[in-house]
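Colleague: Dropping a prediction and its sequence here:
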Amino acid sequence: MKSLHSQCSTMMRRNSKSKSPLAETLSAKLESSPGPVVSPTTSPGPSSYSFSILDMELLHYYTMYGVSDFADFVSGQELFQTTVVELAFQFPFLMHEILAFAALQLSHARPLKAAYYHEASTTHLTTALQLFQPAISDLTIENCQACFAFTVILFTFAWTSQDSNLPNHLFFGPDGAENESTFPHSQWVRLYRGYQMVISSTWQELHRGPFKVLFEPWSNFHEDYIPPLDPTDDIHLSSLSSAWSSTSPCDLPLEQRRGLDRALDMLKRVFGLLRAPNAPSPVSVVMSWFSSIPDEVEAMMARKVKEALLLVAYYCVCIHRTSNLSLMSGKGKNLLKTTLDVLGPGWETWTAWPIEVVLGREWRGGKTMSVDFISGAS
C-alpha cells in the first residue's frame, strides 16, 4: 500500500484542540496520501455522504468475513458485525475506517485487484482519520463507543497491513527514513496503548454498553495475577531477568531495571493466561501485554535499549503460539527476526530459546540451548 503522506498528519496537528495521547500519536505517526478533502472541523451526519457500489461491496465483505480479525470468540465477532456497524451509520469516521479495513483485507484476498483495493483503502483511511481527530479531542458519552471501536480497528488495520517481507517496527522505528512505499508502523504499539485513554475516561459507559463483552472475560483475573506457567516456559522466562540483574554487566539505572522486572512479570502473565482455563481469548491475552508495559519500558523499546528488546524477543513466542489465527500468522517470526537484527551479537544466552521456538533450531544452524544449561545444571 502506498504510504499515507504528510497532508493528514499536518492537518491533524494544525486542528488539534487537545493534548490527548491518542490524538498526539495519530498526528505524529500517521501520514496521509492524496484523497478526498474532508474538513476536520465539521462532522456531517451520515446523510451528507454518498457511498458507491464498491463501498457496499466492502461493507458486505467486512460483515461476512472481516470481523473475524477483531475477535476470536463468538460474542466479540457479533459485536463488530452488528453493533459496530450500527455505530458506523451514526459516525462517518467509523464507517470510513471499516471500509478502509475491508479494502485492505480484500487486497490480500484478491491479489489480482490488489492495487484497486489499496487505493480504496487509502482514500477511506485518510477520510476516517480526518474526521476522527476532532471526535477523539472531544470525547463524550455520545461518541465514546464509536471512538473506542475506531481505536481497536485502527490498531488491527496497522497490525494486518504489516508486510512480513519487511522489518517489523511494532515497538521501535527504523534507523533511517521509512520507505515511502510502505505504511508506517513505527511504534504502532502506542496506538494500542492509546485506547486506554478512551477506556479510562469513559469506563462506566463502555462497561455498561455492548462493549462489555470485551471486558467481562477479564473480570475473574486480577491485573497482577500470574497463572501457573508451563515449567519449561517458567525456567526460560525467569532466567531472562539475569540480563539486567545487579550481578550482570548491565549499567541501567535501578528504576529502569525495576520497570523491566514489571514488564517481565506481565509477560509471564500472558504466558500463563494462554494456558489457563476460562481465560480471555488468546488474541485478547496476547494483545494485553501492549497496555501493561510500563511507560518507561515502552520508551526503552522505542530507543532500542537491548535489555528491553530481549522482552520483545520472548513476547514473539506468545505471538507465534497463536499463529493458527489469521491475524497472528507469521507476525511472531517477522518481529523476532527484526528484533534479532537490532540486538546484534552477544545476546545468544537469552535469544536461543525464542529462536528455537519461533524460527526453529535449523535457523541457528542446529545449535540449541537446553533447559539444563539455562537452569545452571551441569
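Modeller: Sure thing, it's come through. Nothing here was measured: the structure is a model prediction, and the numbers come from that model.

Colleague: Please count neighbours and contacts with C-alpha atoms only from this point.
Modeller: Will do.

Colleague: could you point out which element follows the biggest helix by length in the chain?
Modeller: Under DSSP state H, the helix in the chain containing the largest number of residues is helix 114-136. Of the helices and strands lying after helix 114-136 in sequence (DSSP states H and E), the nearest is helix 144-160.

Colleague: Give me the contact list for that following helix.
Modeller: The contact list for helix 144-160, computed with C-alpha atoms under 8 Å, 6 or more residues apart in numbering, reads 69-70, 84, 87-88, 91, 94, 97-98, 101, 104, 132, 135-136, 139, 183, 185, 188, 191-192, 194-195, 198-199, 202, 206, 211, 327.

Colleague: go with 6 Å
Modeller: The list of residues contacting helix 144-160 from outside it, by C-alpha atoms under 6 Å, 6 or more residues apart in numbering, reads 94, 101, 192, 195.

Colleague: Pick the one among those closest to V283.
Modeller: Comparing those against V283 with C-alpha to C-alpha picks out Y192 as the nearest, at 13.2 Å.

Colleague: all helices of the stretch 201-350 of the chain, in order?
Modeller: For the stretch 201-350 of the chain, helices defined by DSSP state H, counting those that start in this stretch occupy the ranges 212-215, 231-240, 254-273, 282-292, 295-302, 306-320, 331-343, 348-354.

Colleague: Using CSV, lay out those helices together with distance to I153 and mean neighbour count.
Modeller: Output for the helices of the stretch 201-350 of the chain, formatted as CSV (distance: least, C-alpha to C-alpha, whole Å; neighbours: other C-alpha atoms under 10 Å):
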stretch, distance to I153, mean neighbour count
helix 212-215, 14, 16
helix 231-240, 31, 15
helix 254-273, 22, 20
helix 282-292, 13, 19
helix 295-302, 22, 19
helix 306-320, 19, 23
helix 331-343, 18, 21
helix 348-354, 29, 19
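
Colleague: Presented hereafter is structure B, for comparison with structure A:
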Amino acid sequence: MTSSGKAIGSPRSDDFASDINKLHLELLHNFTTATCFTLNSDTTIRNLWQVNVPRLALQFDFVMYAMLALSALHLARFCPERYEYLVTQAAILHQNGLRLATTVLPDYTPENCTGVYIFTALTSLITLASPRKPDDILLVGDNGISQWLLHFRGTRSVMNRSREIILSGSMGPMLVAGRQRRTLRAEMAIRQSVETEQLDKLNNLVRESVTDPSHVHSYAGAIFELRGSFNIVYAPGFQGYESADVFLWLFEISNEYLNLLKERRQESLVIFAFYCVIMKRFDHCCIGFGYDGQSRRLA
C-alpha cells in the first residue's frame, strides 16, 4: 500500500472489458420513470407497471425482453436521431422474448403463469406501437396470422385455467381491471347508438353479399364484438377508455374470421377497417407514444 492508501499495481477500470449492457439499463430506467406512466390512467395499475412488472421481469427473461422492447419503442418517439436504432433493438428484444415465451406456453405452471399473462399484455402494446411492413395489416402478414397474435390468443387458456393464481398474485389487480372492462364492454354492446347503427348497416350489407352461412356467422360475430368497443370509446362525455377496449376484440373474434382476413376477403377487410377507427382514437390517449400509424394502414 502507498501512503495514499491505494494498492500498488491495482488494475485500472479501463483494463477490463465491461459486460454491462448500457442500452438495457437505459431502457429499464426509461420504463420505470416514463413508459409505465403512459400505460393506464388508473394510479393503482400504473404502480403495478412501475414496480411489480419490473420485479416480475427479474424472474422471467421473456418478460424482461418484452418490457425493454416496449421501452425502446417509447424512447424512439422522443429521440428522432436514434429512432431507427431503437426500433431495430425493440424488434430484436421482442423476438427474443417471443422465442422464450413460446417454449413456456405449452408447459406453463402455477409459477410462471403470471409471467405469461404480463408478457401477453406487453406484446399487445409492442405490436401496436411497432412500425409495420406496407403489406401487413397488423393481424396477418405475408406468412399468415402474425406470431404475436397466435401467442396472444393462445394465452387465453393460460388465463382461464390459472385465473385464481393470477388473481391472488402481485398482478391480480390488473386482471380484475381487465375483467371489469370486459363486463362494461358487454353491457355497452347491447346499447343502440349512432355508431352501432352503422355497424347494423354493415351487418346487413354483409348478409346481402355473402352466400356462405358459415362466413356470415363469422362476420356477424366480429361485428357484434365491435359494438361494445365503439359504445365505450364514442360514448358522449366518456373519456375513461383504456387499451383493453381495443385488445378485447382480438380475444373475442373467431379463428374463422381470422382465416377470412388472412385470405383478404373484402368483407373481412371492411370489418377490420371499422376496428381501425377505434384504434385511431388511441393515437393520443393514455398510451402516450402512439401506434405509429397502425390505424391508418389496412393492406
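Modeller: That came through fine. If you're wondering where the values come from, they're calculated on a predicted model, not measured in any experiment.

Colleague: re the thing from before, take the contacts of helix 144-160 of the first structure and keep only those in strands.
Modeller: Among the contacts of helix 144-160 of the first structure, no member falls in strands (criterion: DSSP state E).

Colleague: among those, which two are most distant?
Modeller: Pairwise distances across these peak at 18.0 Å for F101 and Y195 (criterion: C-alpha to C-alpha).

Colleague: So if I had to pick from the two, which one is more boxed in?
Modeller: For F101 of the first structure versus Y195, neighbours defined as other C-alpha atoms under 10 Å are more numerous around F101 (29 against 20).

Colleague: residue in the second structure matching that one?
Modeller: With TM-score structural alignment as the criterion, F101 of the first structure lines up with L70 in the second structure.

Colleague: Quick check: the gap between that match and L39 of the second structure.
Modeller: Using C-alpha to C-alpha, to the nearest Å, L70 of the second structure is found at 11 Å from L39 of the second structure.

Colleague: Please name the spatially closest residue to V198 of the first structure (chain neighbours excluded).
Modeller: Distance criterion C-alpha to C-alpha, 6 or more residues apart in numbering; nearest residue to V198 of the first structure, sequence neighbours excluded, is F148 at 6.2 Å.

Colleague: returning to that earlier point: got a markdown table for the helices of the stretch 201-350 of the first structure, with distance to F157 of the first structure too?
Modeller: As requested, the helices of the stretch 201-350 of the first structure are exported to a markdown table (distance: least, C-alpha to C-alpha, whole Å):
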| stretch | distance to F157 of the first structure |
| --- | --- |
| helix 212-215 | 18 |
| helix 231-240 | 30 |
| helix 254-273 | 23 |
| helix 282-292 | 14 |
| helix 295-302 | 21 |
| helix 306-320 | 17 |
| helix 331-343 | 14 |
| helix 348-354 | 26 |
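
Colleague: nearest to F171 of the first structure, of these?
Modeller: Among the helices of the stretch 201-350 of the first structure, the nearest to F171 of the first structure by C-alpha to C-alpha is helix 295-302 (6.0 Å).

Colleague: before we move on, back to that, count the neighbours of the aligned partner of the residue nearest to V198 of the first structure in the second structure for me.
Modeller: When the second structure is aligned by TM-score structural alignment, F148 of the first structure is paired with Y117. Around Y117 of the second structure there are 22 other residues, counting by other C-alpha under 10 Å.

Colleague: Kindly report the same for G97 of the second structure.
Modeller: G97 of the second structure - counted by other C-alpha under 10 Å - has 23 other residues nearby.

Colleague: Which residue is the nearest non-sequential neighbour of it?
Modeller: The shortest distance from G97 of the second structure to any residue other than its chain neighbours is 4.1 Å, reached at F62 (C-alpha to C-alpha, 6+ apart).

Colleague: which residues touch the one you found?
Modeller: Per C-alpha under 6 Å, 6+ apart, neighbours of F62 of the second structure: 97, 100-101.

Colleague: Using the alignment, find which of these stay in contact in the first structure.
Modeller: Checking the contacts of F62 of the second structure against the first structure (both residues aligned by TM-score structural alignment, their matches' C-alpha atoms under 6 Å), the contacts still present are 97, 100-101.

Colleague: Rebuild the residues you listed as a markdown table, extending it with distance to I126 of the second structure.
Modeller: What follows is these, written out as a markdown table (distance: C-alpha to C-alpha, whole Å):
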| residue | distance to I126 of the second structure |
| --- | --- |
| G97 | 12 |
| L100 | 16 |
| A101 | 15 |
